[in-house]
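In: All I have is the shape, not the residue letters:
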C-alpha cells in the first residue's frame, strides 16, 4: 500500500514537472508577466518577408488576411518559413466565422485575431472556434499544423493550451456592450481598432475626438476589470505613453510602412522624395 502510494506520488510529480517544463506560447508568457509585446504586420504574400520579420525581434507576426491579398496558401507558406524563428504566427481572419478560424489554425497559426467582435455572442463564438471539444467547437483535421507544432503531448492538447484569441473592438455597438464582451471566458486580448472605431462614431479617422477617446478609455477599463491585456496599433513615438495608459499588445506598421520609413533617410540625403497624391493623376 505504501509502495503504491509512493509510485502514485512520483507519477503525479513527474506529470506536474512535465507540464511546468512544456513549451508555452511566448506571447502569453510575456503578457502574463506584465511585459509588452509587439506584432509585425505582414500584408504581402511573401515567405521571405515573413521569415525576415520573424527574426528581427518582434514577438509575433500579424498575418493580415482581412485587408490584403494574402491567400490561405500564401499564409501557410509564410508560417512554414518561420519555423524555428522567435516570432509566432497569428492570423487576422477576414470575419468572425468558425470556418475561417479553423482554416487559419489548421495551417499552423498560434493565434487568431477576430475583427468586428461586436457582441458577447460573437466573442463566445471566437473562443469556441479556437478550441477543440469539450472546450469549443473546432473540428478535427489540423493537417499541416501538426508538423509545424510537433508537440509530444499531441497537437490537440498543445493547441488548446497555447492558442490565443484576440478580439478586436472597433464599433460603437461593441463599446456599448464592452462589459459583457470582456466577461466572456477565454479571450486573451482585447484589441482596439482605433481607426474603424473613429469611423463608427462618425469621425472618419479622427481618433483624437473626445467621443473616441472616451470609448477607448471604456474598453481599457473593462479589460482591466477582467484581467485581459489590451492592445492597439502603436509606433515608436506613442508606445511609451500607451504603456502608461495600460496597453501591452501592440500592432506595428506593415512591412511596407517600415520599408518606407527606412528608405526615407537615404532619399533625403539625395534630395529625393516620394510621389504624393498631388503628383499623380487621379485616374
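Out: Structure's in. What do you need? The shown structure was predicted, so the numbers you read here are calculated from the model rather than taken from an experiment. Residues are numbered from 1 along each chain as shown.
In: CA only for contacts and neighbour counts going forward, please
Out: Fine.
In: so where do the helices sit in the stretch 51-200 of the chain?
Out: Per DSSP state H, counting those that start in this stretch, the stretch 51-200 of the chain carries helices over the ranges 72-81, 98-106, 120-129, 145-148, 155-162, 172-176, 178-182, 194-200.
In: Not counting sequence-adjacent ones, nearest residue to residue 249?
Out: Counting by C-alpha to C-alpha, 6 or more residues apart in numbering, residue 231 is the residue found nearest to residue 249 once chain neighbours are left out, at 4.2 Å.
In: any idea how far residue 76 is from the one you found?
Out: Per C-alpha to C-alpha, to the nearest Å, residue 231 is found 25 Å from residue 76.
In: What is the burial count for residue 76?
Out: 21 (other C-alpha atoms under 10 Å).
In: Leaving out sequence neighbours, find the closest residue to it.
Out: Going by C-alpha to C-alpha, 6+ apart, residue 76 has residue 107 as its nearest residue, at 5.5 Å.
In: if I read this right, the one you found contacts residue 141, doesn't it?
Out: No. Under the criterion of C-alpha atoms under 8 Å, residue 107 makes no contact with residue 141, lying 10.2 Å away.
In: Okay, one more to line up with it:
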C-alpha cells in the first residue's frame, strides 16, 4: 500500500492559493457537511474548541472521501499531542504559539522519527494503514506538513529565524492573539494589528515561505491574498452557524 499524498503540501510548494474553512465544531457530522462545500482545506481546531484526539479521529474519517485536505491544530506545541495526531493519520499540523527558532525546531523534531527527531514509533496506527504501508517509518516525512503559528509581537520579531527552520513548511499569522499582544484585545481590525499582519505576510513572501491567515473579513482576506498568503481561511463553522441563524431569525421577526 502506498503512502497517501499530501495534496495541501504539494499545493504550497507549487504556490497555489488554498482557501480554507476553520472548523471548531467537534462533531464528525458537521465536518462531513462542510467537506464537499468546495474548500481546499479544513482546519480541525483543538486549541480553542472542545475537540481532542478522540473527536478529530472521526472527523478525519468523515472527510477522507472528499477532495479536501484536513489540517489539525493541537492544543499546544507538545510532542505527545503531535505524535498522537500524526498516528491517527493527520498529515498537516498547525502548531500554535510558536515564539522563536527553538520552539519551531521542537515542533519539527516532534514531527520526525529518530535519528532526526523524537517521534515515537508504532507500526500499527491509522497513519500506517495498520501496518500496510511498509515504508511508512522511512518515508512519512515526505508527506507530513508542518505549519507554525506566530501570534505575538515577540514572535513576529523572530519571524525570519522561525521561517528559516528546516522542516517548517508554512507560517500562519494569528490576528486575534496578535491584537491582544499589541494592546488591542478583541480588535483584529485595529490599524496597528492590520499593519503588523500585512508586514508579516510581505516578509514571508520575500523569503519565499508560504504564509497563512484566518479572517472572516472578505475584503481583508482578498488583501492578504494580494500580499501573498497561499493558505487563507475565510470563515469559521461556528461563526457561520451563529450569524446565519441570527440573520434568519431577525428576518422573520421583522416581518
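Out: Everything's here; your move. Everything quoted here is computed from the prediction, not taken from an experiment.
In: TM-score of the superposition?
Out: TM-score of the superposed chains, computed with TM-score structural alignment, normalised by the length of the second structure, equals 0.88; 252 aligned residues with a C-alpha RMSD of 2.5 Å.
In: one step back: between residue 107 and residue 141 of the first structure, which one's more packed in?
Out: residue 107 (23 against 12).
In: what residue of the second structure takes the place of the more buried one?
Out: For residue 107 of the first structure, the aligned position in the second structure is residue 88, judged by TM-score structural alignment.
In: Provide a list of residues in contact with its match.
Out: Residue 88 of the second structure makes contact with 57, 125, 126, 127, according to C-alpha atoms under 8 Å, 6 or more residues apart in numbering.
In: The residue nearest to residue 249 of the first structure is in what secondary structure piece?
Out: Residue 231 of the first structure is part of strand 230-233, with elements assigned from DSSP states H and E.
In: I'd guessed residue 174 of the first structure sits against residue 121; true?
Out: No. Counting by C-alpha under 8 Å, residue 174 of the first structure stays clear of residue 121, with 11.1 Å between them.
In: overlap in contacts of those two?
Out: Common neighbours of residue 174 of the first structure and residue 121 (C-alpha under 8 Å, 6+ apart) are residue 181.
In: with the contacts of residue 88 of the second structure in mind, which one is nearest to residue 12 of the second structure?
Out: Lowest distance from residue 12 of the second structure to those (C-alpha to C-alpha) belongs to residue 127, with 21.7 Å.
In: Any idea how many residues pack against that closest one?
Out: Residue 127 of the second structure has 22 neighbouring residues, counting by other C-alpha under 10 Å.
In: Map it onto the first structure.
Out: In the first structure, residue 127 of the second structure lands on residue 145 (TM-score structural alignment).
In: Leaving aside the residues adjacent along the chain, what's closest to that match?
Out: Of all residues not flanking residue 145 of the first structure in the chain, residue 108 sits nearest, at 4.0 Å (C-alpha to C-alpha, 6+ apart).
In: Run a quick neighbour tally on the counterpart of residue 89 of the first structure in the second structure.
Out: Alignment note: residue 89 of the first structure maps to residue 70 in the second structure; criterion TM-score structural alignment. Residue 70 of the second structure is flanked by 24 other residues according to other C-alpha under 10 Å.
In: Not counting sequence-adjacent ones, nearest residue to residue 70 of the second structure?
Out: residue 42 is the one closest to residue 70 of the second structure (C-alpha to C-alpha, 6+ apart), at 5.1 Å.
In: Please pull up the equivalent of that neighbour in the first structure.
Out: So, by TM-score structural alignment, residue 42 of the second structure is matched to residue 61.
In: OK, contacts around that match?
Out: 39, 40, 41, 42, 50, 53, 54, 87, 88, 89, 90, 91.
In: Just tell me what residue 185 of the first structure corresponds to in the second structure.
Out: For residue 185 of the first structure, the residue aligned by TM-score structural alignment is residue 166.
In: ok so, going back, check contacts around the match of residue 89 of the first structure.
Out: 41, 42, 43, 44, 60, 63, 90, 91, 92.
In: Now which residue in the first structure aligns to the fifth one?
Out: Mapped onto the first structure by TM-score structural alignment, residue 60 of the second structure lines up with residue 79.
In: still on that earlier bit, count of neighbours near the residue nearest to residue 249 of the first structure?
Out: 28.
In: That one reaches residue 243, doesn't it?
Out: No. With contact defined as C-alpha under 8 Å, residue 231 of the first structure does not reach residue 243; the gap is 9.6 Å.
In: Looking for the alignment partner of residue 38 of the first structure in the second structure.
Out: By TM-score structural alignment, residue 38 of the first structure lines up with residue 19.
In: Please confirm that its match is located within a strand.
Out: Yes. Counting by DSSP: H, G, I helix; E, B strand; the rest coil, one finds residue 19 of the second structure located in a strand.
In: Isn't it up against residue 234?
Out: Yes. Applying C-alpha under 8 Å, one finds residue 19 of the second structure in contact with residue 234, separated by 7.0 Å.
In: what residues are up against residue 166 of the second structure?
Out: Per C-alpha under 8 Å, 6+ apart, neighbours of residue 166 of the second structure: 105, 108.
In: roughly how far apart are it and residue 50 of the second structure?
Out: From residue 166 of the second structure to residue 50 of the second structure the distance is 32 Å (C-alpha to C-alpha).
In: in stretch 192-212 of the first structure, what's buried?
Out: The neighbour-count check on stretch 192-212 of the first structure (16 or more other C-alpha atoms under 10 Å) flags 192-201, 203, 205, 207, 212 as buried.
In: repeat for stretch 235-243 of the first structure
Out: For stretch 235-243 of the first structure, by 16+ other C-alpha under 10 Å, it's 239, 242.
In: go on, stretch 60-78 of the first structure?
Out: If you call a residue buried by 16+ other C-alpha under 10 Å, then stretch 60-78 of the first structure has these buried ones: 60, 61, 62, 63, 64, 65, 66, 70, 75, 76, 77, 78.
In: residues touching the fifth one, list them.
Out: Which is residue 64 of the first structure. By C-alpha under 8 Å, 6+ apart, the neighbours of residue 64 of the first structure are 41, 42, 43, 70, 91, 92, 93.
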